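Novice: quick one: sequence and predicted model below, then my questions.
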Amino acid sequence: MAFDVVPPSLLYHGTVARNLPGIRADGLRPRGRVHVHLSVDRETAATVGARRGDPVVLTVDATGMHRHGFVFYRAVNGVWLIDHVPPRWITFGESA
């Protein structure tokens, strides 16, 4: 895993609609994992979200977060990792 790397400008997170109220309130949290997992493209995020139902893809302002001191990691498999994404950095999208 690469530590504290500069992320692409936008990253994506796939989820389902029933999770949106909690994400709007608290942001993205690891929920049983060590880090929040983010994808470099909408398609991959939609595939991840589809594992639990009709996917919703969220867009994360990774550049803004990094500029404000948030630390990103990149796993060997290309997944981007972060400890937490506060709601202010998330654009809530529509169903994928």
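Specialist: Everything's here; your move. Residues are numbered from 1 along each chain as shown.
Novice: use CA for all of it now, contacts and neighbours both
Specialist: Noted.
Novice: can you give me the strands for this protein?
Specialist: Applying DSSP state E to the chain gives strands spanning 10-16, 36-38, 55-61, 73-74, 80-82, 90-95.
Novice: okay, pairing it with this:
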Amino acid sequence: MNTDDKRLDEISKYLSYVLRHEPQTIGLQLDAEGWASIDSLITSAAKYGRSLDRTTIQTVVANNDKKRFSISDDGKRIRAIQGHSTPAVQRKYSEKEPPEVLYHGTATRFLKSIHELGLKAGARHHVHLSQDIPTALAVGQRYGKPAVLEIQAMRMHRQGFKFFLAENGVWLTQGVPAEFLNTLDKLSS
């Protein structure tokens, strides 16, 4: 990764932190749908020693491989697509019928608890699910030795569980009871 890519990656992580979890650390206000004024973001970040500009923010949004952020149609606001843990944000997603199965990446050290208690959103507002195994595997690798869980999404949906699809292709649900998941045994890593 070259120096410019490292800088953009660091800025992406910073944006995730303030737009998903801790906007108050820089005095940034998010609305219920997670939007913040780009001008306010730049000004607030500067007060806390972080230099951002509109062009860099637009580059991070456009080039983020996970499509974590969006800029409003008028170009004045930014938000994280999903993954919020701050109570100020209560995004409304359209309910969707899920595919037969979805996947969740985690670390093997969490499997015992997950098989006992199911998947919980924890500090976030939703459990994040992937439509394919490679994406779930990549997510799991961030937390240690990866494990991929197969979620019986359609079976859950038929029993009244709600699923939502974020703009970046991440499936969201409130939680997954243990009886709807299985650990995949053979993974290429």
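Specialist: On my side now, so go ahead. For clarity, every value in this text was computed on a predicted model and none was experimentally measured.
Novice: tell me how they score on TM after superposing.
Specialist: Once superposed, the chains reach a TM-score of 0.94 (TM-score structural alignment, normalised by the length of structure 1), with 96 aligned residues with a C-alpha RMSD of 1.2 Å.
Novice: and Asp4 of structure 1, which of the strands of structure 1 is closest to it?
Specialist: Closest to Asp4 of structure 1 of these, according to C-alpha to C-alpha: strand 73-74, at 5.4 Å.
Novice: what stretch of structure 2 does the closest one fall on?
Specialist: Under TM-score structural alignment, the alignment places strand 73-74 of structure 1 onto residues 164-165 of structure 2.
Novice: do stretch 10-21 of structure 1 as well
Specialist: Under TM-score structural alignment, the match for stretch 10-21 of structure 1 is residues 101-112.
Novice: tell me how far the matching stretch is from the chain's mean position?
Specialist: 16 Å (C-alpha atoms, centre = their mean, to the nearest Å).
Novice: buried sites along that stretch?
Specialist: 101-108, 111 (16 or more other C-alpha atoms under 10 Å).
Novice: quick one: what's aligned to Val85 of structure 1 in structure 2?
Specialist: In structure 2, Val85 of structure 1 lands on Val176 (TM-score structural alignment).
Novice: its match is in contact with Gly118, isn't it?
Specialist: Yes - counting by C-alpha atoms under 8 Å, Gly118 is a contact partner of Val176 of structure 2 at 5.5 Å.
Novice: out of these two, which sits in the busier spot?
Specialist: Using other C-alpha atoms under 10 Å as the criterion, Val176 of structure 2 and Gly118 rank with Val176 on top: 20 against 17.
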